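Following is a predicted model, sequence given first.
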Amino acid sequence: MTVSITLWEAYLLESLRSKGMDNETILTYIEQQDIQALNEFDNSFDHTDLIMTENLATIKQAIFSDYKVKFITVNGVKNLLNMKFGLQAGEDYEMDNSRFSNIPFSNDQLKTVETMISPVWKIMNITHKNDGVLADVIHASDIVDE
């Protein structure tokens, strides 16, 4: 079962991963309540909320499996694409308001994004390439029925 976490919790996890911390180490520091080690490894956020959460079991599950972000904003999508996959707006894909176009994903990354983003975001215009896919992520309010 896919667990749901907040955008903030996703930022905290993905910021550690993007800097190279593996899942086992993240879990160890959380279980040991070692905020100092987490914050020294990645000082872009205060990781206290990972330890002080009332949803520790959910966080642990999110570390080792796919998760869904409960509510995700335009900037949330943009930031997670960067943190989780190293993708930059304007360099790797095009961004216009609440439309992200021609995002290059591996097949596994596409599956992760499909699971991760909330239902108000839709993945559309999937084009299969030799090494993966190009896809658009569009806010549901911007989809025009033809």
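Yes, it's here.

make it CA atoms for all contacts and neighbour counts henceforth
Will do.

which residues of this protein fall in strands?
Listed in chain order, the strands of the chain (DSSP state E) span 3-5, 67-69, 94-96, 99-105, 121-129, 132-139.

can you put the ones you listed in CSV and add mean neighbour count?
Supplementary listing: the strands of the chain in CSV, determined by neighbours: other Cα atoms under 10 Å:
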stretch, mean neighbour count
strand 3-5, 19
strand 67-69, 22
strand 94-96, 15
strand 99-105, 20
strand 121-129, 16
strand 132-139, 20
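
What segments of this structure are helices?
The residue ranges that make up the helices of the chain, judged by DSSP state H, are 7-18, 23-31, 35-41, 48-52, 56-64, 74-85, 107-116.

One more to weigh against that first structure:
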Amino acid sequence: MPIVKLPQPYALRLEMLRAKGYSKPEIAEIVERNNEAELEGLVDTVVNWEGFMTYSTEHKETLLSAINDGYQFSFITFGGIQNLLRIKFNKLEGEDYDIVESTFQNVMLSAEQFQLFRFLVPNHWKMSVFPYNSENGEERARVHVNIRLQ
């Protein structure tokens, strides 16, 4: 079965639901109910959920497959990377990484987090990985993310 590709806005909203601790079956039920007011109450009142609801109606099977079987971003912008780092990995600019020109530098992720990040993010982003061992011996990956110029 091919990997589902989701547009950035809908993938990030799906990650918002996951970040709130909802399980796959709970998220699927929320999507099935297709209630914008419910999403605002459960997740975020500031975020506009209307587009997600429309996408859910028009692409319900794709979205349910993404929830249950995983997905990749079809395309993600620089701002989308920032949001993904914040929403999914609880990483903030200035605290957990730096931005220099068009590069995310010193993003600290566990090996497992990095593998998930690499899977989610399309190949138009080039990632340089440097091994890192913390003082307590925990292995992590230091990830520098650069956009690949084509």
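Cool, the structure landed. Model, not experiment: these values are computed from the prediction.

Need the TM-score between these chains.
Comparing the chains after superposition, counting by TM-score structural alignment, normalised by the length of structure 1, produces a TM-score of 0.86; 142 aligned residues with a Cα RMSD of 1.9 Å.

picking up where we left off before, quick check: which of the helices of structure 1 is buried the most?
Scoring the helices of structure 1 by mean neighbour count under mean count of other Cα atoms under 10 Å gives helix 7-18 as the most buried, with a mean of 20.

tell me the average deviation of that one from structure 2 after fitting.
Its match in structure 2 and helix 7-18 of structure 1 itself, once the structures are fitted together, sit a mean 1.3 Å apart by mean Cα distance after the TM-score superposition for structure 1.

And the residue lying closest to residue 93 of structure 2 once chain neighbours are set aside, how close does it get to residue 92 of structure 2?
In space, residue 93 of structure 2 comes closest to residue 99 once its chain neighbours are excluded; the distance is 7.1 Å by Cα to Cα, 6 or more residues apart in numbering. As judged by Cα to Cα, to the nearest Å, residue 99 of structure 2 and residue 92 of structure 2 stand 11 Å apart.

about what we covered before: mind checking what the residue nearest to residue 93 of structure 2 lines up with in structure 1?
Taking TM-score structural alignment for the superposition, residue 99 of structure 2 sits opposite residue 95 in structure 1.

Look up how far residue 103 of structure 1 lies from that match.
10 Å.

Pull the contacting residues for the residue nearest in space to the middle of structure 2.
With distances taken as Cα atoms, centre = their mean, the residue of structure 2 nearest its centroid is residue 84 (4.0 Å). Contacts of residue 84 of structure 2 were listed using Cα atoms under 8 Å, 6 or more residues apart in numbering, and they are 12, 15.
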